[in-house]
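Trainee: pasted the sequence and its predicted model underneath.
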Amino acid sequence: MRGSEREAEFVDFVRAHRSDLVRTAVLLCAGDEAYAEDLVQTTLTKLYLAWAKVRRADRPLAYARTSLTNAFFDERRRAHRRRETSTGEDWALDSAVLDDDRSLRQVVLAALGQLGPRQRAVVVLRHWHDLDVIETARILGCSEGTVKSQNARALAHLRAVLGPERLLVAGEA
């Protein structure tokens, strides 16, 4: 494949799926949008470098989500990671969102932030992306039993923090 065709194909993929990757990264990062953007950029760079392999994958978006999740874990493992913090407006929210929705969003993101990285990844993949246990285990590189136990622990913690009625409302959104 010629370079220009390869680049055009990659650009089309990014245009189609970048917002999905950013939303996933924001959840993985418990609302830290600057950190999420950095993760997406790191992931897209890696995908671009491996595009020949990615484009041959049965499901390139699943490949990208796996890469994003791995980038998240890699960053969490770094002992001396330095990040800038954003003090700007919450650009990821639509301006028409009600204050109650913003409040609920902040509460849910704070609760996600209290989970460990693996539990947070399990919750995002299982409940945000509605992936089954098998696919979640494949993305995380762990057993199905680990996914089930991490999910159970994470949901128990979220129920304790959010309360069962708020968790139900957040899950419906």
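Mentor: Arrived safely, thanks for sending. Residues are numbered from 1 along each chain as shown.
Trainee: when you work out contacts or count neighbours from here on, use the C-alpha atoms and nothing else.
Mentor: OK.
Trainee: so which residues of the chain form helices?
Mentor: 3-28, 33-49, 51-56, 60-77, 99-113, 117-123, 133-140, 144-162, 164-172 (DSSP state H).
Trainee: need these in TSV with mean neighbour count, can you?
Mentor: Converted to TSV, the helices of the chain look like this (neighbours: other Cα atoms under 10 Å):
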stretch	mean neighbour count
helix 3-28	16
helix 33-49	19
helix 51-56	14
helix 60-77	18
helix 99-113	16
helix 117-123	24
helix 133-140	18
helix 144-162	17
helix 164-172	12
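Trainee: now Asn70: how far from Val124?
Mentor: Between Asn70 and Val124 the distance is 14 Å, computed by Cα to Cα, to the nearest Å.
Trainee: go on, Leu168?
Mentor: Using Cα to Cα, we find Leu168 at a distance of 15 Å from Val124.
Trainee: separation between Glu5 and Val11?
Mentor: Using Cα to Cα, Glu5 is found at 10 Å from Val11.
Trainee: ditto for Ala152
Mentor: Noted for Ala152: a distance of 38 Å to Val11, by Cα to Cα.
Trainee: center of this structure - which residue?
Mentor: Thr24 (2.7 Å; Cα atoms, centre = their mean).
Trainee: contacting residues around it?
Mentor: Thr24 is in contact with Val124, counting by Cα atoms under 8 Å, 6 or more residues apart in numbering.
Trainee: what about versus this one:
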Amino acid sequence: MTFEEYVQRRGAALVRVARLICRDASLAEDLVQEVLGHAYPRWSKIVRSDDPDMYLRRMLVNANISRWRRRSAREAVGAVPADRPDRADIGADVAERDALWRLIVTLPDRQRATVVLRYYEDLDDARIAEILGCSTSTVRSNAMRAMTTLRARLDLPIRPVGSQS
């Protein structure tokens, strides 16, 4: 597969993942453009790795972390309103998802990347570990910490991961 074919097929998916990881649509496009710019000269090696998606996702995560480290000032994320919309409200689901994403973006970079790759990209722990360059136990630990933080911020009971209740 040529670089151009790959970008045509998977470019929009890379932008979606980048948007969830870095929390900003225009920054996500810039991040993907930067990653693709770095990938182009090495494309023959990347495509031989049998999984260019994993390779480029890892590049996205690393580029976002590098960007975050270079920033001189951090942005402040506002608090999520405590009131929840009425279930009869047509926009209730959208409002709940928006409130949840506002909480997800406050997670540390590795935890946020783990949540995005696990629940949005539907990747297993082994794949996430490859992308993040860590062990599967670190992935599980990051996921557990992220879920505990999210539950606490949503005032939900803290329960063991994997519990059905």
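Mentor: Arrived safely. Everything quoted here is computed from the prediction, not taken from an experiment.
Trainee: any idea what the residue nearest to the centre of the first structure aligns with in the second structure?
Mentor: Using TM-score structural alignment, the equivalent of Thr24 of the first structure in the second structure is Val17.
Trainee: ends of stretch 29-38 of the first structure, what's the gap?
Mentor: 11 Å.
Trainee: again, but for stretch 42-60 of the first structure
Mentor: 16 Å.
Trainee: give me the range in the second structure that it lines up against.
Mentor: The aligned range for stretch 42-60 of the first structure is 34-52, by TM-score structural alignment.
Trainee: before we move on, what about stretch 131-142 of the first structure?
Mentor: Going by TM-score structural alignment: stretch 131-142 of the first structure matches residues 123-134.
Trainee: and the contacts of the matching stretch?
Mentor: 54-55, 57-58, 61-62, 110, 114, 117-118, 135-136, 138-140.
Trainee: and the two most separated of those?
Mentor: Using Cα to Cα, the two most remote members of the contacts of stretch 123-134 of the second structure are Tyr55 and Arg140, lying 20.6 Å apart.
Trainee: ok, the residue lying closest to Pro60 of the first structure once chain neighbours are set aside - contacts?
Mentor: Spatial nearest neighbour of Pro60 of the first structure, excluding adjacent residues (Cα to Cα, 6 or more residues apart in numbering): Val54 at 5.7 Å. Residues counted as contacts of Val54 of the first structure (Cα under 8 Å, 6+ apart) are 47, 60, 63.
Trainee: the last one against Ala57, yeah?
Mentor: Yes - with contact defined as Cα atoms under 8 Å, Tyr63 of the first structure reaches Ala57; the gap is 7.2 Å.
Trainee: counterpart of Arg67 of the second structure over in the first structure?
Mentor: In the first structure, Arg67 of the second structure lands on Glu75 (TM-score structural alignment).
Trainee: from Ala152 of the first structure, how far out is the nearest residue to its match once chain neighbours are set aside?
Mentor: Spatially, and ignoring its direct neighbours in sequence, Glu75 of the first structure is nearest to Arg81 (7.3 Å; Cα to Cα, 6+ apart). Using Cα to Cα, Arg81 of the first structure is found at 30 Å from Ala152 of the first structure.
Trainee: likewise for Arg76 of the first structure?
Mentor: From Arg76 of the first structure over to Ala152 of the first structure (counting by Cα to Cα), the distance is 22 Å.
Trainee: now do Ile134 of the first structure
Mentor: For Ile134 of the first structure, the distance to Ala152 of the first structure (Cα to Cα) stands at 15 Å.
Trainee: likewise Cys142 of the first structure?
Mentor: The value you get for Cys142 of the first structure to Ala152 of the first structure, if Cα to Cα is used, is 15 Å.
Trainee: ok, now Leu104 of the first structure?
Mentor: In this view, Leu104 of the first structure and Ala152 of the first structure are 22 Å apart by Cα to Cα.
Trainee: same thing with Glu7 of the first structure?
Mentor: 42 Å.
Trainee: thank you, goodbye.
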